[in-house]
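Novice: Take this sequence and fold it.
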Amino acid sequence: MRKDKERQGRTQISQGLNFVKEFLDRLPKMPSHYCRKDTHKLYLEPMFQSYADIYREYSSVCEAESKTKMSRTVFVGELKASNISIFVPRKDQCDLCCEFSQGNADETEYNQHRERKEYAQTEKAKDKEAYGHDGRTKVLCVDVRRVLLASCLKASALYYKTKLQVHNYTVFDMTSKDVVCFVWNEVHVEGGLNASEFASCLVSYLEGSVDSFDKAIIYSDGCTYQNRNRVLATALRFFCVRYGKTVEQKILERGHTQMEDDSVHATIVRRLKNMDIFAPLDYVNLIKVSRMSPRPYDVRYLTFDFFRDFEKIEEGAIKSIKPSKEANVTNICAFT
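Specialist: Prediction:
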């Protein structure tokens, strides 16, 4: 009798663990936007804000489906073992600085890192000051915000439904404070995000204001598939040759990429709080009214025919941006 009870108990635990895995498999996930090159973690959509939130949902599903419910400790342990997180990593969280603060990083490497960080931020401040009233030089910062989801509703039953990923590429003019947001959803691109999509947005912005400047200085983070790649370099070269302009691209130090356009994202997030999104166009309307002063954001909703494939350019194409033949050399901080 005792052995039967022990066997039954082991069976229940096994079934309970299997259902935890099944429950986690049901949840829609997405890769980290900022750190996809550095981590294989998957992140739950932003409906859940804490372990308590997701465990509460798990408990209600167990009750509804008459499943054995495991303890919160076991549940969270399985969540971590599955490499799933509810916390989206911040792009400005510096791994090296965190390691140094804990005594796990080389001091020489850390000091060089700090020097690069301070140099990059000082360079940006100098450009803003030097060209702020120049009239013929644009100082811009560009970034693509974290992935938005459509629909995005507060009803928990809709969490399990497939959603469209919506992207917002932002161009911020540091002098005029004008902002252009290029918004599109995954339906209008093939094979996922790639460098040509971001290059298309930036070149379109430059072409739209080509008569108002002779030189553009563009600041960005060092995300490889967005900003530090030969496709974008080729696209900017294509623009410069075609229109007789000068473009400088400057890349901030990893982990310290705070830029003026961060305020755009923060404003949109505040506006989005407690609002329901039913379709991608709802984001367009929301972003338009997120700022009133000095001017509303200029929002451009893109479809598939907007994007250009700069990878197919052959004449004048840049074959490589690496300053060295050594593997893994990507510490490029500027292009002209």
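Novice: CA atoms for contacts and neighbours, from now on please.
Specialist: Fine.
Novice: got the residue ranges for the strands in the stretch 51-200 of the chain?
Specialist: Secondary structure of the stretch 51-200 of the chain (DSSP state E, counting those that start in this stretch): strands located at 84-85, 137-144, 148-150, 164-173, 179-185.
Novice: closest one to D53 among those strands?
Specialist: strand 84-85 (12.8 Å; C-alpha to C-alpha).
Novice: dump the residue contacts of the closest residue to R300 other than its chain neighbours.
Specialist: In space, and not counting its chain neighbours, R300 is closest to F182: 5.0 Å by C-alpha to C-alpha, 6 or more residues apart in numbering. Applying C-alpha atoms under 8 Å, 6 or more residues apart in numbering, one finds that F182 lies in contact with 167-170, 201, 299-302.
Novice: want to throw the strands of the stretch 51-200 of the chain into JSON lines with distance to S209?
Specialist: Formatted as JSON lines, the strands of the stretch 51-200 of the chain follow (distance: least, C-alpha to C-alpha, whole Å):
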{"stretch": "strand 84-85", "distance to S209": "42"}
{"stretch": "strand 137-144", "distance to S209": "10"}
{"stretch": "strand 148-150", "distance to S209": "28"}
{"stretch": "strand 164-173", "distance to S209": "11"}
{"stretch": "strand 179-185", "distance to S209": "12"}
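Novice: Sequence B follows; please return its structure for comparison with A:
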Amino acid sequence: MLYRLYKEDFCITRYINPVSHFVYQKTFHQYEPALDFFTPKKDQCFKCNAYNTAKDKEPLKEEYDSHKKREKDAMQMKQNDRNRAVAEKGRSFRAATFDLQAILSVPFAGDNQIFYKLKLHVYNLTIFDGSNVEGHCYVWDETHGKKGSAEIGTCLLKYFHGLPETVTRLYI
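Specialist: Next comes the predicted model:
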């Protein structure tokens, strides 16, 4: 895919002849270590980063181990809630997760000239209902609100009001 983008976008916009696929591949693998793309983890935790980058980990170890245990327990509880919601087919029990996406800037363009122009910030809160594997996106721009607790609460209330009356318990 990267070679295709190089060939069909980069070379065409710059009016240059692309190198062969072989030469392109060789470029990435000729260095020691080979060139690679780093994909950062999403939502990196402050405590995990502090522990992982510390030269002396011993003073942080007990708190880090406790933190990782709480993380594991929370993930297990989340999975248990989802399994229960799936087993009940979401009739009276629902399990949902939600997250606010990183701020989207409109307009979006790859060239740097537009990067410094005035942009409109757009927010997207997604709620994922694990019982019926359904996502709900609530999108607004900065002219209708920011990304504060009032806006998040409003989205959650809209989701709650859309649930069937048979739902008596909701875990988020």
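Novice: Now check structure 2 for the residue matching the residue nearest to R300 of structure 1.
Specialist: Matched to structure 2 by TM-score structural alignment, F182 of structure 1 sits across from Y138.
Novice: Could you measure from that match over to G145 of structure 2?
Specialist: 12 Å (C-alpha to C-alpha, to the nearest Å).
Novice: how near is Y205 of structure 1 to D178 of structure 1?
Specialist: Counting by C-alpha to C-alpha - Y205 of structure 1 and D178 of structure 1 are separated by 12 Å.
Novice: go on, K154 of structure 1?
Specialist: K154 of structure 1 is 32 Å from D178 of structure 1, by C-alpha to C-alpha.
Novice: From the neighbour counts alone, determine which of the two ranks first.
Specialist: Higher neighbour count among K154 of structure 1 and D178: D178, with 16 against 13, using other C-alpha atoms under 10 Å.
Novice: which residue sits closest to the more buried one in space, ignoring its chain neighbours?
Specialist: Closest to D178 of structure 1 by C-alpha to C-alpha, 6+ apart is F172, at 6.1 Å.
Novice: which ones are touching whichever residue in structure 2 pairs up with that neighbour?
Specialist: Aligning on TM-score structural alignment places F172 of structure 1 opposite F128 in structure 2. Applying C-alpha under 8 Å, 6+ apart to F128 of structure 2 gives the contacts 96-98, 134-136.
Novice: and these, which two are the farthest apart?
Specialist: F98 and E134, at 11.8 Å, using C-alpha to C-alpha across the contacts of F128 of structure 2.
Novice: which stretches of structure 2 form helices?
Specialist: 2-5, 11-13, 21-29, 46-53, 58-87, 112-115, 149-161 (DSSP state H).
Novice: D143 of structure 1: how many residues sit nearby?
Specialist: 22.
Novice: What does it correspond to in structure 2?
Specialist: By TM-score structural alignment, D143 of structure 1 lines up with D99.
Novice: mind checking how far its match is from K69 of structure 2?
Specialist: Distance from D99 of structure 2 to K69 of structure 2, by C-alpha to C-alpha: 22 Å.
Novice: Kindly report the same for T143 of structure 2.
Specialist: With C-alpha to C-alpha as the criterion, T143 of structure 2 and K69 of structure 2 are 42 Å apart.
Novice: The two: which has the busier surroundings?
Specialist: Neighbour totals were compared for T143 of structure 2 and K69, and K69 leads with 12 against 9 (other C-alpha under 10 Å).
Novice: Can you find the partner of the more buried one in structure 1?
Specialist: Under the alignment (TM-score structural alignment), K69 of structure 2 maps onto E115 of structure 1.
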